[in-house]
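1. Here is a sequence together with a model predicted from it:
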Amino acid sequence: MGMFTKDIETLHDLFVYQLKDIYYAERRIARALPKMAARAADLELRHGFETHARETQEQIARLEQVFQMHGAVPETAKCPSIDGIIDETDDVVGEVADKGVLDAALVAAAQSVEHYEIARYGTLVAWAQMLGRADSAELLRLSLDEEKATDEWLTMLAKTRLNRAAA
């Protein structure tokens, strides 16, 4: 289904389509995080990636609940945006030899992912509220709050240590 097809006729249709998008993204992220953790030299960064990988599994489970609440089967819609971010990460980190620079690159890549997720979850929360689905909005808000917290943690880590180590 393309973004502007006849399959999307209502806000509910658009909501379910975006659920499929973020479901794909979260599943792709769940596969990428262990690789990022393995590449991280900084132990706190590595631990953070491992923690967020577990959190991502919980977010996937929440998305599956939201699908069920809306009478939809959990399925994915290919997300070229997250594919591009993760592919770019693979390209960049594959070319960095210095461990400090590598950690800074991993943080930058992770924040790109977080910003994408924050945008998607924020939109889905707003749409769930517009659709009168406080139950869905609450589950999605939990994931949104986790993504924001991860982004803030990455910013703190970069500013206080990792960017200096890379310089």
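-> Thanks, I have it. Numbering: from 1, shown residues only.
2. drop to CA atoms for contacts and neighbour counts, all remaining ones
-> Fine.
3. Just give me the residue closest to the centre of this protein.
-> Most central in the chain under CA atoms, centre = their mean is Glu117, positioned 4.1 Å from the mean C-alpha point.
4. Touching, it and Glu146? I think so.
-> No: with contact taken as CA atoms under 8 Å, Glu117 and Glu146 are classed as non-touching, separated by 10.1 Å.
5. what's around Cys127, how many residues?
-> Quick fix: residue 127 is Trp, not Cys. Other residues near Trp127 come to 18 when the count uses other CA atoms under 10 Å.
6. you'd agree it is up against Phe15?
-> Yes: taking CA under 8 Å as the contact criterion, Trp127 and Phe15 are neighbours in contact, 6.7 Å apart.
7. re earlier: list the residues that contact the residue nearest to the centre of the chain.
-> The neighbours of Glu117, taking CA atoms under 8 Å, 6 or more residues apart in numbering as the test, are Ile22, Leu144, Glu147.
8. nearest spatial neighbour of the second one, skipping sequence neighbours?
-> Translated: Leu144. Closest residue to Leu144 apart from its sequence neighbours, by CA to CA, 6 or more residues apart in numbering: Tyr121 at 5.4 Å.
9. then this one, side by side with the first:
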Amino acid sequence: MKTKTPAKKATVKKTAPSKTQTKTQSKIPAKKNAAKELKDLFEDSLQDIYWAEKALTKALPKMYKNATDKKLQSAIELHLVETHVHVKRLEECFASLGKKAQAKKCDAMQGLLDEGKGIMEETEPGAVRDAGIIAAAQKVEHYEIATYGTLAAYAKVLKEKTCLKNLLATLNEEKICDKLLSKVADITLNSKAIKK
């Protein structure tokens, strides 16, 4: 009878980071006007998404004009109407906080919109461009879903009931739009975009 010898366990040697590593991984200093409380971060994030929604009211008509599929155009048109409502809801949030609605450039949304414009420039009009528009639009939707989900969580903890109600309503509409775009892509567009 052979006895099994236990397998040797791999050992991981723990080492302290070198001085070079700690210098490159140092803490980022806060700006002078940095958020000190969750409420500050909440208000700052509201300004970001307010800018993002207002920018979308200008970007969506360009997507509509470049789309050729009627169902895609319809989805974009519907979401443009909803986006105007999202702007109004955010303005209600600011009012409920006793603040003037103020937009602060959202670098993330600007990047997504620039990417969407690039996709349209790099695709021929028709099914391929339509598929690209959906991809760009869904990236925007996923960013908005993440943002509104986080803001709703902040509003809940801060007991900002008006904001929470508005943020959750918008979050739901963003999720529905994302599903609609997936449906449009799955039903016809992605198949049409395959070169035969």
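-> Arrived safely, thanks for sending. These figures come from a predicted structure and were not determined experimentally.
10. where does the TM-score land?
-> Here the TM-score of the superposed chains, computed with TM-score structural alignment, normalised by the length of the first structure as the reference length, equals 0.95; 166 aligned residues with a CA RMSD of 1.4 Å.
11. thinking again about what came up before, in the second structure, what residue corresponds to the residue nearest to the centre of the first structure?
-> Glu117 of the first structure maps onto Glu144 in the second structure, with residues paired by TM-score structural alignment.
12. name the element that match belongs to?
-> Element membership of Glu144 of the second structure [criterion: DSSP states H and E] is helix 127-158.
13. Ok, Met109 of the second structure next?
-> Assigned by DSSP H and E, Met109 of the second structure belongs to helix 107-121.
14. Have a look at how far, on average, that helix is from the first structure.
-> After superposition onto the first structure, the average distance of helix 107-121 of the second structure to its aligned residues comes to 0.8 Å, using mean CA distance after the TM-score superposition for the first structure.
15. so Thr76 of the first structure, which of the three states?
-> Using DSSP: H, G, I helix; E, B strand; the rest coil as the criterion, the local structure at Thr76 of the first structure reads coil.
16. what about it, distance to Ala166 of the first structure?
-> Relative to Ala166 of the first structure, Thr76 of the first structure is positioned 37 Å away (CA to CA, to the nearest Å).
17. same thing with Tyr24 of the first structure?
-> 32 Å.
18. for Pro80 of the first structure, same thing?
-> Separation of Pro80 of the first structure from Ala166 of the first structure (CA to CA) stands at 30 Å.
19. And the two? Which one has more around it.
-> Here Pro80 of the first structure and Ala166 are set side by side on neighbour count (other CA under 10 Å), and the busier one is Ala166, at 15 against 12.
20. Pull up the gap between the aligned residue in the second structure for that one and Asp114 of the second structure, please.
-> For Ala166 of the first structure, the aligned residue in the second structure is Ala193 (criterion: TM-score structural alignment). Spatial separation of Ala193 of the second structure from Asp114 of the second structure under the definition CA to CA is 22 Å.
21. Show me what the helix holding Met109 of the second structure is packed up against.
-> For helix 107-121 of the second structure, the helices and strands in contact under the criterion 3 or more CA pairs under 8 Å, 6 or more residues apart in numbering; DSSP states H and E are helix 38-66, helix 127-158.
22. how about that helix, which residues of the first structure does it hit?
-> Mapped onto the first structure using TM-score structural alignment, helix 107-121 of the second structure covers residues 80-94.
23. next one: stretch 153-164 of the second structure
-> Counting by TM-score structural alignment, stretch 153-164 of the second structure falls onto residues 126-137 of the first structure.
24. and what of stretch 35-46 of the second structure?
-> Residues 8-19 of the first structure are where stretch 35-46 of the second structure lands when matched by TM-score structural alignment.
25. neighbouring contacts of that stretch?
-> The list of residues contacting stretch 8-19 of the first structure from outside it, by CA under 8 Å, 6+ apart, reads Asp7, Leu63, Phe67, His70, Ala72, Ala77, Arg120, Leu124, Trp127, Ala128, Leu131.
26. The first one and Ala72 of the first structure, how far apart?
-> What it means is Asp7 of the first structure. Using CA to CA, which is the criterion applied here, Asp7 of the first structure is 14 Å from Ala72 of the first structure.
27. for stretch 20-29 of the first structure, which positions count as buried?
-> The neighbour-count check on stretch 20-29 of the first structure (16 or more other CA atoms under 10 Å) flags Lys20, Asp21, Ile22, Tyr23, Tyr24, Ala25, Glu26, Arg28, Ile29 as buried.
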